[in-house]
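K.L.:
please find the sequence and the predicted model below.
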Amino acid sequence: MRSIYFLPFLLSTLCGFPALGASYHASDFMLGDWAGARTQLHDDGVDLNLVYTNESGTNLSGGDKHAFAFADEFKAGAAFNLAKLINLEGGHFYFAMSMRGGDADNLNTQAGLGELHQSLEIYGRGRVTRLSEMRYQQFFFNGDLELNLGRMNLGSQFGGRECDFMNLNFCSTQFNKQSPTAYNWPISQWAVTLKAKVSDQWAIKTGVIQHNPSFLKTSQGMNFGNPAGTQGMVLPIELQWSPVVNTFTGNYRLGYWYDSAEQADLILDDNNNYRVVSGDSARMHSSIDGEYLIIDQQITSFDDNPARGISLNLYADRGDKHTTKIDKQLNIGMDINGPFASRPKDKWAVAYGYLHVNNRLSEAVQAYNELPTTTTGMPLLSSEHTLAMLYKVQLLPYLSVQPELQYIYRPGANSDNSNALVAALKIRCNF
């Protein structure tokens, strides 16, 4: 290894990377060009950086009390273009770690909001350093076939979405919330995925993703191997369509997933009675499944600049009716990139989110409430609705500040909970 690589290679154990194919500019990084070393590394096939994200928020109304919470994350890693490094055409290697910190309790808990999803998405999975990606990627047949092998998370491969909003309703892969065995960033598991382009507009992708809850333990955060505890596999398949509508390329994805890990029934026991009434052990299901749909389509541009314009997006999914509390979800949103000519890198976005609680759960609750021995009934849950709006200010190429307002109607799908208004702020810096 050439001496120019030594210090940056060590920094890669502390450092995230730009997306493959993204344009490279040394000015996009706070620490600049390292006296030319960073550009030299990029030209030789090595990209390094460090991304810091901070999310904080408070409830302006709703909940049991007013509270303030924050969470943050350092995302670090390296991307290696193996064609440049070792003449392996079409080969790439990705390595990333994450270190999360912040309050021990999230805003939802501190304020007693009762939300089904969090208002600060970056909170979760423990305040610990984790191996979040260690993946080999290989393209074949001029890029028409793509293979990924190694440690990765579900959202980087299937059903992934741009994650600007802080409310978890609109961020990252959603069907992992219906499948308790499918993990998103910062958790990584062993997986293999394969994507084949059928034409210029059509592709199909599938894979096998391990389910091992041992990776959730903080003690396993930096385990590069495979701790005991594998329970099954998640088998997703995704059909991708990229039509050109009025010169704008859209992103349409239809997915199905099958989970082979055994799961407990949401409400029934072994005798098909309501567990909340009988108190007996849950009936077990040998597998669960679900579907999802993603649409992201730009519809116009400003000043003939395709990087500026309006895009519409939709996300919908169905969870397994036997095991999932939230069995249906719908998101609809609009993004305006570069809303002002003087602010071409800013972004304004609005979104609506709908979470539906499984009707089977209400049936069990109603049966419990009708028992003669019941003195305090449980609430009947229906659906939670969220409206969110953000404005991301790109202060510098490497620094953005994003205020966000969230209005949660019927938090927890419980009409007894007060509607909540949350103000949040995200700061992101790319070193």
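P.N.:
The structure has been received and is ready for your questions.

K.L.:
from here on, contacts and neighbour counts on C-alpha atoms
P.N.:
Fine.

K.L.:
for the residue most central in space within the chain, list the residues it contacts.
P.N.:
For the chain, the residue nearest the mean C-alpha position is residue 172 (2.1 Å; Cα atoms, centre = their mean). Neighbouring residues of residue 172 by Cα atoms under 8 Å, 6 or more residues apart in numbering: 155, 159, 160, 161, 162, 163, 184.

K.L.:
over to residue 98?
P.N.:
Neighbouring residues of residue 98 by Cα under 8 Å, 6+ apart: 73, 74, 75, 76, 129, 130, 131, 132, 186.

K.L.:
just give the nearest non-adjacent residue to it, would you?
P.N.:
Excluding the flanking residues, the one nearest residue 98 by Cα to Cα, 6 or more residues apart in numbering is residue 75, at 4.6 Å.

K.L.:
let's bring in a second model and compare:
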Amino acid sequence: MPAFPNLRLCAALLPFGLINCAQAAPAFDAESPWMLGDFGGARTALSQQGYDFKFDYTGEMGSNLHGGSDHDRTARYSDQFGLGTHLDLQKILGWHDAEFQLTVTERSGNNITNDRVNDPRVGGFTSSQEVWGRGQTWRLTQMWYQQKFFDQKLDIKAGRFGEGEDFNSFPCDFQNLAFCGSQVGNWVGSIWYNWPVSQWALRVKYHLTPELYAQVGAYEQNPSNLDRG
């Protein structure tokens, strides 16, 4: 998942191909990068000093119109709130090429796949609503420090994050989980943790050229990271 450059509020009805991301400055001004406005210039001033914040919301609705395990027609709604901050530590503390990311997420709702598309007695591997996965609860999704060296050729990230952020990454442009996010986590989720689950981790990347890099990562393997408590 991406870092959090600005404050924005997004509502999505992905199964119908409708996406509405309002941006503003005064509030709801289409020319502004912030939906809720610049707060009298405060957001711009904070961004210039290295402090960026984000609040976002994603809602996904699914309905089984025909077929599936249960032919009874109904709909399910799932959503996710995200709260985050990205700190440019070079601007804040004078640490060259250093940054910090903190993200907390909360998921709630129901998934149409669980009791309509798939047979509940056997379950399934994927989900029609990707924001439903990994439990309906609050999670510490990101808490990492990143430092670059040697003119940004060497890039080290340490803290709490998922494997899918840096390995087997895949853009999340669809609502169905089979077309969204790092696929390894969808099929072997007891081993590979994607957003919104985090774990203690270290990732080291070296750019051989601007277009070519090699990287290696070490990740904590702890099933309790999947708990909702």
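P.N.:
Sure thing, it's come through. Predicted, not measured: the structure shown is a model, and the values here were computed from it.

K.L.:
quick one on the thing from earlier: now do the same for the residue nearest to the centre of the first structure: its match in the second structure.
P.N.:
Under the alignment (TM-score structural alignment), residue 172 of the first structure pairs with residue 181 of the second structure.

K.L.:
ditto for residue 18 of the first structure
P.N.:
So, by TM-score structural alignment, residue 18 of the first structure is matched to residue 5.

K.L.:
doesn't that match fall inside a strand?
P.N.:
No: using DSSP: H, G, I helix; E, B strand; the rest coil, the secondary structure at residue 5 of the second structure is coil, not a strand.

K.L.:
grab the nearest non-local neighbour of it.
P.N.:
residue 52 (5.8 Å).

K.L.:
and for that neighbour, the neighbour number?
P.N.:
21 (other Cα atoms under 10 Å).

K.L.:
contacts only, for residue 197 of the second structure.
P.N.:
134, 139, 140, 141, 161, 162, 225, 226.

K.L.:
what's the match for it in the first structure?
P.N.:
Looks like residue 197 of the second structure aligns to residue 187 there (TM-score structural alignment).

K.L.:
distance-wise, check its match relative to residue 156 of the first structure.
P.N.:
From residue 187 of the first structure across to residue 156 of the first structure, the span is 11 Å (Cα to Cα, to the nearest Å).

K.L.:
also residue 76 of the first structure?
P.N.:
15 Å.

K.L.:
go on, residue 118 of the first structure?
P.N.:
20 Å.

K.L.:
which one in the first structure is aligned with residue 151 of the second structure?
P.N.:
Using TM-score structural alignment as the criterion, residue 151 of the second structure maps onto residue 142 of the first structure.

K.L.:
centre of the chain versus stretch 124-138 of the first structure, how much separation?
P.N.:
13 Å (Cα atoms, centre = their mean, to the nearest Å).

K.L.:
can you count the residues close to residue 199 of the first structure?
P.N.:
10.

K.L.:
ignore the last one, residue 218 of the second structure
P.N.:
12.

K.L.:
where do the strands sit along the second structure?
P.N.:
9-13, 18-22, 51-63, 75-88, 98-109, 138-149, 154-161, 199-209, 212-219 (DSSP state E).

K.L.:
I'd like the ones you listed as JSON lines, with distance to residue 36 of the second structure appended.
P.N.:
Conversion of the strands of the second structure to JSON lines gives the following (distance: least, Cα to Cα, whole Å):
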{"stretch": "strand 9-13", "distance to residue 36 of the second structure": "8"}
{"stretch": "strand 18-22", "distance to residue 36 of the second structure": "9"}
{"stretch": "strand 51-63", "distance to residue 36 of the second structure": "10"}
{"stretch": "strand 75-88", "distance to residue 36 of the second structure": "15"}
{"stretch": "strand 98-109", "distance to residue 36 of the second structure": "20"}
{"stretch": "strand 138-149", "distance to residue 36 of the second structure": "24"}
{"stretch": "strand 154-161", "distance to residue 36 of the second structure": "29"}
{"stretch": "strand 199-209", "distance to residue 36 of the second structure": "33"}
{"stretch": "strand 212-219", "distance to residue 36 of the second structure": "37"}
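
K.L.:
quick revisit: among the contacts of residue 98 of the first structure, which pair sits farthest apart?
P.N.:
73 and 131 (13.2 Å; Cα to Cα).

K.L.:
who's more crowded, the two?
P.N.:
A count of neighbours by other Cα under 10 Å puts residue 131 above the other of residue 73 of the first structure and residue 131, at 25 against 22.

K.L.:
need the counterpart of the more buried one in the second structure.
P.N.:
Per TM-score structural alignment, residue 131 of the first structure is aligned with residue 140.

K.L.:
show me the contacts for the nearest residue to that match once chain neighbours are set aside.
P.N.:
Closest residue to residue 140 of the second structure apart from its sequence neighbours, by Cα to Cα, 6+ apart: residue 104 at 4.8 Å. Residue 104 of the second structure sits next to 82, 83, 84, 138, 139, 140, 141, 142 when contact means Cα under 8 Å, 6+ apart.

K.L.:
measure the fifth one to residue 103 of the second structure for me?
P.N.:
When you say that, I think you mean residue 139 of the second structure. Relative to residue 103 of the second structure, and taking Cα to Cα, residue 139 of the second structure is found at 9 Å.

K.L.:
now do the third one
P.N.:
Relative to residue 103 of the second structure, residue 84 of the second structure is positioned 4 Å away (Cα to Cα).

K.L.:
in stretch 60-68 of the first structure, what's buried?
P.N.:
60, 61, 62, 63, 67, 68 (16 or more other Cα atoms under 10 Å).
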